[in-house]
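Trainee: 3D, please:
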Amino acid sequence: MSGSIIGKNIQISTWGESHGKALGVVVDGFPAGMELCEEDIQKFLDRRKPGTSSATTPRKEDDLVEIMSGVFEGKTTGTPISMLVRNTSQKSSDYSEIAEYYRPGHADYGFDTKYGFRDYRGGGRSSGRETIGRVAAGALCEKLLGQMGISVCAYTKAIGSVEIDYSKFDKDAIAQNPTAMPDSEADQKAMDLISQARSDQDSLGGVIECCIKGVPAGVGEPVFDKLDAILARSVMSIGAVKAVEIGDGTRVSSYYGSDNNDAFSISKGNIVKETNHSGGILGGISDGSDIVLRAYVKPTPSIARTQHTINKSGNNIEINIKGRHDPVVVPRAVVVVETMCAHAILDLMISNMSAKSENIISFYRNNK
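Mentor: The predicted model follows:
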């Protein structure tokens, strides 16, 4: 299986299956000298681990990270950083009958067709637990970005039909509310909707918004490695994400050019935009404004109600999926979107350091 590596300067390679002994990641190319401990990573993993509220699966996993290499005396060494999280709460028996049929909304049929074989225990590599490695790697990137004055903040914008009210936006509420919404009133409404969906043996989807502040103008390449293209690829690679938009996104198709264009002006000696319909990116390159991205997440496909499918013998059957599943994956996916965005930004910022010859000359002159 190829395709488990992403990144150009900082390469992330995730490994492991949902019901194997462990999952993890190898981060190659991360700069030396940054202070790093397991707690720096654990606080991010705690945001995505299961069993934390009624909005998540009851599966209990501590998801404790172990740094296996790449850190010495509390600092990164510049060598590959390997991290793992051991699986401790597998119930593979819950999935034994799945080996004989294809679950609606899952990757089962695609895996069987492609490889002639699949790990049916919770989905194997297509399981949401694969994102553990992404979050661990992205936590490194987010820490380094923070030291450069760049913040990455993702939160739940909507669950089902319930959407946040920006006039009630409270950043502190993101960590406090089980839905990861920055609006406590919307959080309660969403929790009621989640409870109803669970009672109906159904599930919900939603929208995750990510705002990146402090990225200087000039990051991103103008053709295939556009900043928005790299961000979209990173976020679209998350299993449950079905669409990504930047700035005003799909709404721009109904605008006039005079409405969509962001006017430039001078404020306190700096070039600024009067509006931000572009979401901080023009021509694939950052323009110095906040970068705003939204990820649209599908409803959890594992639901307990009766569904129609076929078995491997080609017979039409009805199924009721067993196991411990999230009624909505959005709250736990917030940190996945956030850390994937952090990696994409940092990776392109490293590339940007060599965009001008004067930068290279200055670096080596000053480091003789």
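
Trainee: for the rest of this, base every contact and every neighbour count on C-alpha atoms.
Mentor: OK.

Trainee: tell me the SS of residue 218?
Mentor: coil (DSSP: H, G, I helix; E, B strand; the rest coil).

Trainee: ok, it touching residue 284?
Mentor: No - applying Cα atoms under 8 Å as the test, residue 218 and residue 284 come out as separate, 9.3 Å apart.

Trainee: please identify the helix or strand for the closest residue to residue 244 other than its chain neighbours.
Mentor: If the residues on either side of it in the chain are set aside, residue 244 comes closest to residue 295, at 4.6 Å by Cα to Cα, 6 or more residues apart in numbering. Residue 295 is part of strand 291-297 when elements are defined by DSSP states H and E.

Trainee: same question for residue 317.
Mentor: strand 316-319.

Trainee: what distance separates the longest helix seen in the chain from the centre of its chain?
Mentor: Counting by DSSP state H, the longest helix found in the chain is helix 330-352. The chain centre lies 7 Å from the centre of helix 330-352; the measure is Cα atoms, centre = their mean, to the nearest Å.

Trainee: just the buried residues of it, please?
Mentor: Using 16 or more other Cα atoms under 10 Å as the test for burial, helix 330-352 gives 330-349.

Trainee: which residues touch the closest residue in space to residue 162 that isn't next to it in sequence?
Mentor: Spatial nearest neighbour of residue 162, chain neighbours left out: residue 190 (5.8 Å); criterion: Cα to Cα, 6+ apart. Contact partners of residue 190, counting by Cα atoms under 8 Å, 6 or more residues apart in numbering, are 159, 160, 162, 179.

Trainee: rebuild those as TSV, extending it with neighbour count.
Mentor: Formatted as TSV, the contacts of residue 190 follow (neighbours: other Cα atoms under 10 Å):
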residue	neighbour count
159	28
160	18
162	16
179	32
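
Trainee: alongside the first, I'd like the structure of this one:
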Amino acid sequence: MGHNSFGSALTVTTFGESHGEGLGVVIDGIEAGIKLDCGAIQTEMDRRRPGSNPLGTKRNEKDTVTILSGLYQGLTTGTPLTLVLFNNDQHSSDYVELEKVYRPGHADWTFEQKFGIRDVRGGGRSSGRETSARVAAGAVARQVLESKGIKIFAGTVQVGSVVAEQRNWEESDNFLRCPDRSAAVKMEALIEQVRSEQDSIGGIIECRAQGVPAGLGEPVFDKLDALLAHALMSIGAVKGVQIGDGFSCASMRGSQCNDQRDRNGFLSNHAGGILGGISSGQEIILQAAVKPTPSISLKQKTVDTDNCERILEIKGRHDPCICPRAVVVVESMVALTLLDLFYCAFGRQK
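Mentor: As a prediction, this is how the structure comes out:
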């Protein structure tokens, strides 16, 4: 039912809590004989890990990955690949005062309504830290996709009202992975401003996939764009997804929106590389809207478990903007979706 698992031909199951012993992922269905670069996996983990980015949380986890199964002499065996990372810098005492209070913007209330119990330490299973396991799996998927000529990259293209006007991806070597250097400077300044105000801010992450062959996805329910939207919307901070021109299509005419063709190929890519739910062979382009971090130090109204009104000031170490560390999470979910559909379409060897 997809409680903690994702995918079909490639199934990914994550486990663990924010302040438990650790987190991990089991990848079932990965093809055999792939030589994994463990250093590259760790590099991806370092992009997401707490404490790696001056614009983010001060929690400092090493997020060192240990591979428990599915690898022999550096090659995948075709059996379940299990990766784990242990928590070392959790401050569970930061959450003691929240045991009987529901945090605004968090899953505290809904989690308790569903399960009758909740882990108050950082949100437990509903914490953004769960995405570390996704990044570990995505790092593996990206290596497999790259062996097939498929490249995935993403960056922050908006923070608050600051919008990137350029798409110079070779210039995205900043903390936000923003493809517009001048916009990146303004974004960083805005993030530091809201941090000083004890607040947070949202943004938009754009992801692109190049080298994707035509034919991935199904024409009805398992459309490629539907599955990508599902994958991205499963990230806790994501509140909206658009493919290609997305919502802009609502104000366009067919003559503007249609991707016309000549004998050399498509003349535009308003559809974002997906037509009728199936990849067209063009670059896949999508965007994910990321909400502001709900944990802020400003006073907020809420209620406690006795339904008494309370004023809450959240303590702890939190990101003033989720985007900088979420870029690699978006890339990972896109990679896992594309590899799953690649296996569905072409099998485990091509």
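
Trainee: element containing the aligned partner of the residue nearest to residue 162 of structure 1 in structure 2?
Mentor: Alignment note (TM-score structural alignment): residue 190 of structure 1 maps to residue 187 of structure 2. Using DSSP H and E, residue 187 of structure 2 maps to helix 181-196.

Trainee: give me the angle between the next helix or strand after that helix and strand 284-290.
Mentor: Sequence order places strand 203-210 as the next helix or strand after helix 181-196 of structure 2, per DSSP H and E. If you take axes from the mean of the first three to the mean of the last three Cα atoms, to 10 degrees, strand 203-210 of structure 2 sits at 160 degrees to strand 284-290.

Trainee: any buried residues in strand 203-210 of structure 2, and which?
Mentor: In strand 203-210 of structure 2, residues buried by neighbour count (16+ other Cα under 10 Å) are 203, 204, 205, 206, 207, 208, 209, 210.

Trainee: where in structure 1 does it fall?
Mentor: Counting by TM-score structural alignment, strand 203-210 of structure 2 corresponds to 206-213 in structure 1.

Trainee: what's the mean deviation for that stretch versus structure 2?
Mentor: Following the fit onto structure 2, the mean deviation recorded for stretch 206-213 of structure 1 is 0.4 Å by mean Cα distance after the TM-score superposition for structure 1.

Trainee: can you tell me what sits against that stretch?
Mentor: By Cα under 8 Å, 6+ apart, stretch 206-213 of structure 1 touches 150-160, 289-299, 330, 334, 337-338.

Trainee: contacting residues around residue 183 of structure 1?
Mentor: 164, 165, 166, 168, 169, 170, 173, 174.

Trainee: of those residues, which are reproduced in structure 2?
Mentor: Here is what carries over to structure 2 from the contacts of residue 183 of structure 1, by both residues aligned by TM-score structural alignment, their matches' Cα atoms under 8 Å: 164, 165, 166, 169, 170, 173, 174.

Trainee: that older thread, just the buried ones out of the contacts of residue 183 of structure 1, please.
Mentor: Applying 16+ other Cα under 10 Å to those flags 164, 173, 174 as buried.

Trainee: pipe these into TSV and attach distance to residue 32 of structure 1 and secondary structure per row.
Mentor: Formatted as TSV, these follow (distance: Cα to Cα, whole Å; DSSP: H, G, I helix; E, B strand; the rest coil):
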residue	distance to residue 32 of structure 1	secondary structure
164	40	coil
173	34	helix
174	32	helix
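
Trainee: what residue of structure 1 matches up with residue 285 of structure 2?
Mentor: By TM-score structural alignment, residue 285 of structure 2 lines up with residue 292.

Trainee: got a list of what the aligned partner of residue 344 of structure 2 in structure 1 touches?
Mentor: Under the alignment (TM-score structural alignment), residue 344 of structure 2 maps onto residue 351 of structure 1. Going by Cα under 8 Å, 6+ apart, residue 351 of structure 1 touches residue 9.

Trainee: for residue 316 of structure 1, which non-adjacent residue is spatially closest?
Mentor: Closest to residue 316 of structure 1 by Cα to Cα, 6+ apart is residue 310, at 4.5 Å.

Trainee: hang on, that neighbour in a helix?
Mentor: No - secondary structure of residue 310 of structure 1 (three-state DSSP): strand, not part of a helix.

Trainee: show me where structure 2 has helices.
Mentor: Using DSSP H, helices in structure 2 cover 38-48, 108-115, 131-147, 181-196, 224-233, 254-257, 323-346.

Trainee: now the last one against helix 224-233, angle please.
Mentor: Relative orientation of helix 323-346 of structure 2 with respect to helix 224-233: 140 degrees, computed using the same axes, to 10 degrees.

Trainee: what residue of structure 2 takes the place of residue 302 of structure 1?
Mentor: Using TM-score structural alignment, residue 302 of structure 1 pairs with residue 295 in structure 2.
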